[in-house]
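Chemist: Structure, please.
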Amino acid sequence: MKRSDFLKNGSLLVGGSLLSSKLAANESTTSTQTMTSANQPFKLDYAPHQGMFSATAGKNFLDEIKYMHELGFRSIEDNGMPGRSVEDQKKAGDLLAKLGMRMGVFVVPKGGNGANTLAAGKQEHIDVFLKGCRDSVEIAKRCNAKWVTVVPGDYARNLPLGVQTANVIEGLKRGAEIFEPHGITMVLEPLSDTPDLFLRFTDQTYEICKAVDSPSCKILYDAYHQQKNEGNLINLMNLCWSEIAYIQVGDNPGRKEPTTGEINYKNVFKWLYEKGYKGIVGMEHGMSKGGKEGETALVKAYREVDSF
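Modeler: Got it, this is the predicted structure:
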């Protein structure tokens, strides 16, 4: 072989080897980036609840919180936190603090239901509500919660609507006085579960919050309920934005994860992001599939609607 051919072939071999090494390195980097990005925090702060990842993480609440963090979630919700032991409340709060995660809402115990409605204006009903508020302050301290859910209860249909509304406002003012010194916000949730519920619409809740006039009384806007009650999600959120402190979601029909129903959550979340919303988006829904397959589908759905 001529020396010139040998050098040419050698250069090709070296060049090919370097190219192969470079391609392999790029593939490795891309693979690592893909694997890492799959577990990066989301653009919005979505908050799962216990049971959503129990097929993988097990039924221990703390183990599931750790697994949620590994998946990229940075908050949790736990409506039933008041029913946990004092020790378990503290353990959850300590773990969340260690992981840099936030505690979302829990429901004020006996805050309002069919048997205990603020609309009636009865002192015994108000007393039950205020006790729930005081208990919630202590629970919130243990688990580092800043928001608590309040539902005023059912209509008191023997009273004019304006009188019922005034009764609700007066009761909530008393509750706000309890929460304000501790920097806790009770978020009022209009619901669609039954037509007997007093609080059903966003603008109605907005009016009440304006009347209470406290940083500790704001709106919990659940897009699932409001899609059923009124629709026009983005426009009504925008109109009532100054009083909205917390968001929850679930697709409709079915109340499952985003992408399973009719709500265009990618657009809703894009709007929230551009609005500068830094609060929690509670995953207040079920799952379309069970087991590990359902958990994979759940994360995939949230990665999809978060990719705006």
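Chemist: alpha carbons only for contacts and neighbour counts from here, please
Modeler: Will do.
Chemist: element containing Leu18?
Modeler: Leu18 is part of helix 3-37, with elements assigned from DSSP states H and E.
Chemist: surely Lys256 meets Met283?
Modeler: No. Look at Lys256 against Met283 with CA atoms under 8 Å: they stay out of range, at 9.2 Å.
Chemist: Find residues that contact each of these two.
Modeler: Jointly contacting Lys256 and Met283 under the rule CA atoms under 8 Å, 6 or more residues apart in numbering are Gly250.
Chemist: by contact count, what packs against the helix holding Leu18?
Modeler: On a contact count with 3 or more CA pairs under 8 Å, 6 or more residues apart in numbering; DSSP states H and E, helix 3-37 meets no helix or strand.
Chemist: Which of the three states applies to Arg157?
Modeler: Put simply, Arg157 is coil when judged by DSSP: H, G, I helix; E, B strand; the rest coil.
Chemist: To what extent is it buried, counted in neighbours?
Modeler: Using other CA atoms under 10 Å, Arg157 is surrounded by 12 other residues.
Chemist: mind checking how far Val148 is from Phe269?
Modeler: Going from Val148 to Phe269 by CA to CA, to the nearest Å gives 22 Å.
Chemist: Here is the second sequence; please produce its structure so I can put it next to the first one:
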Amino acid sequence: MPDFAVNLSMLFTELPLKQRFKAAAKAGFKKIEIQFPYELSIEEIRHELDEHQLELILINAPAGDWATGERGIACHPDRINEQQQGVAKAIRYATALNCQKINLLAGITPQNSEKAQVKSTFIRNLYSTAVACDAENIQLVSEAINTQDIPGFFLNTSDQAWQLFAEVGHANLKLQFDIYHMQIMQGNLIQTLQENIDRIGHIQFADVPGRHEPGTGEINFTNVFNAIDATSYAGSVSLEYIPLGSTLTGLSWLNQS
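Modeler: Sure thing, here's the model as predicted:
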């Protein structure tokens, strides 16, 4: 089985974020990720990590106004300064908390914008962020997201991502491969993972449909996890799903694996 980490933004949500660290450790996890940790101070997070002997492995850069439906602004030509400020904040959190990976969300393509300008903006933001992260020994990743959950999201498939990353042209940029999104958009999970593992910087998962825990949908996670184990991938594989019931009840699949 892979080295599992847990996303505290989607699991243990029965509790306030600050209390989820303890719950994750009590459930047996050693590594965590948080989509947007910024509601807590660096000092608060450091205390929880140390108190419960946890490692923070990934955070997202700020992604605009999430509450109003924004899902990243890295492709928005008119918000480059805001994007750069958000990246600086993410790097400040990551370096202080020894977090090795930052995810930069492309965002939803802005209306009434030229496609070429949107693409070039995202490429420029990826490149500058890759350079800034590289200077701090942080891996930059960016993810493709399915068009059902987030219509209009700029990056939708692994092939599209890798073609765009080639235009960025920086070695410190890899794909955050979310099994849930990629099953919806393209399927063929095992072959894609096996043939492209060197271009993948982080892996997350949820079952399809529903985005719940393994065993609730169509994906054969035993085969997928075995396939990941057979590659050279040395990172963690993160639980990033919406528990169908309580978080602890939904972890029964893990205890049986």
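Chemist: Report the TM-score for the pair.
Modeler: After superposition, the two chains reach a TM-score of 0.85 (TM-score structural alignment, normalised by the length of the second structure), with 250 aligned residues with a CA RMSD of 2.7 Å.
Chemist: What span of the second structure is the helix holding Leu18 of the first structure aligned with?
Modeler: Under the alignment (TM-score structural alignment), helix 3-37 of the first structure falls on nothing in the second structure.
Chemist: need the strands for the first structure, in chain order.
Modeler: Here the first structure has its strands, by DSSP state E, at 45-47, 75-76, 102-103, 106-107, 147-150, 185-188, 217-222, 244-249, 280-283.
Chemist: so how far does the second one sit from its counterpart in the second structure?
Modeler: Spelled out, it's strand 75-76 of the first structure. Per the superposition on the second structure, strand 75-76 of the first structure and its aligned residues are separated by 1.0 Å on average (mean CA distance after the TM-score superposition for the first structure).
Chemist: Need the counterpart of Gln194 of the second structure in the first structure.
Modeler: Match for Gln194 of the second structure (TM-score structural alignment): Asn238.
Chemist: okay, now that match: neighbour count?
Modeler: 13.
Chemist: got it, and Asp149 of the second structure?
Modeler: 10.
Chemist: same check, this time on Gly80 of the first structure
Modeler: Gly80 of the first structure: 14 surrounding residues under other CA under 10 Å.
Chemist: counterpart of it in the second structure?
Modeler: Using TM-score structural alignment, Gly80 of the first structure sits opposite Phe36 in the second structure.
Chemist: Enumerate every residue touching the closest residue to that match other than its chain neighbours.
Modeler: Leaving aside its chain neighbours, Phe36 of the second structure sits nearest to Asn60 (5.7 Å; criterion: CA to CA, 6 or more residues apart in numbering). Applying CA under 8 Å, 6+ apart to Asn60 of the second structure gives the contacts Ile34, Gln35, Phe36, Ala90, Ile102, Asn103, Leu104, Leu105.
Chemist: I'd assumed Leu140 was in contact with the last one.
Modeler: It refers to Leu105 of the second structure. No. Using CA under 8 Å, Leu105 of the second structure is not in contact with Leu140, being 10.7 Å away.
Chemist: returning to that earlier point: distance to Ile169 of the first structure added to the strands of the first structure, as JSON lines?
Modeler: Putting those into JSON lines (distance: least, CA to CA, whole Å) gives the following:
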{"stretch": "strand 45-47", "distance to Ile169 of the first structure": "29"}
{"stretch": "strand 75-76", "distance to Ile169 of the first structure": "29"}
{"stretch": "strand 102-103", "distance to Ile169 of the first structure": "27"}
{"stretch": "strand 106-107", "distance to Ile169 of the first structure": "19"}
{"stretch": "strand 147-150", "distance to Ile169 of the first structure": "13"}
{"stretch": "strand 185-188", "distance to Ile169 of the first structure": "11"}
{"stretch": "strand 217-222", "distance to Ile169 of the first structure": "10"}
{"stretch": "strand 244-249", "distance to Ile169 of the first structure": "17"}
{"stretch": "strand 280-283", "distance to Ile169 of the first structure": "25"}
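Chemist: Check the spacing between Pro190 of the first structure and Thr202 of the first structure real quick.
Modeler: 7 Å.
Chemist: Now the common contact residues for the two.
Modeler: Joint contacts of Pro190 of the first structure and Thr202 (CA under 8 Å, 6+ apart) are Tyr221, Gln226.
Chemist: follow-up on the earlier one: so the aligned residue in the first structure for the residue nearest to Phe36 of the second structure versus Gly58 of the first structure, what's the distance?
Modeler: Following TM-score structural alignment, the counterpart assigned to Asn60 of the second structure within the first structure is Val107. Using CA to CA, one gets 24 Å for the distance from Val107 of the first structure to Gly58 of the first structure.
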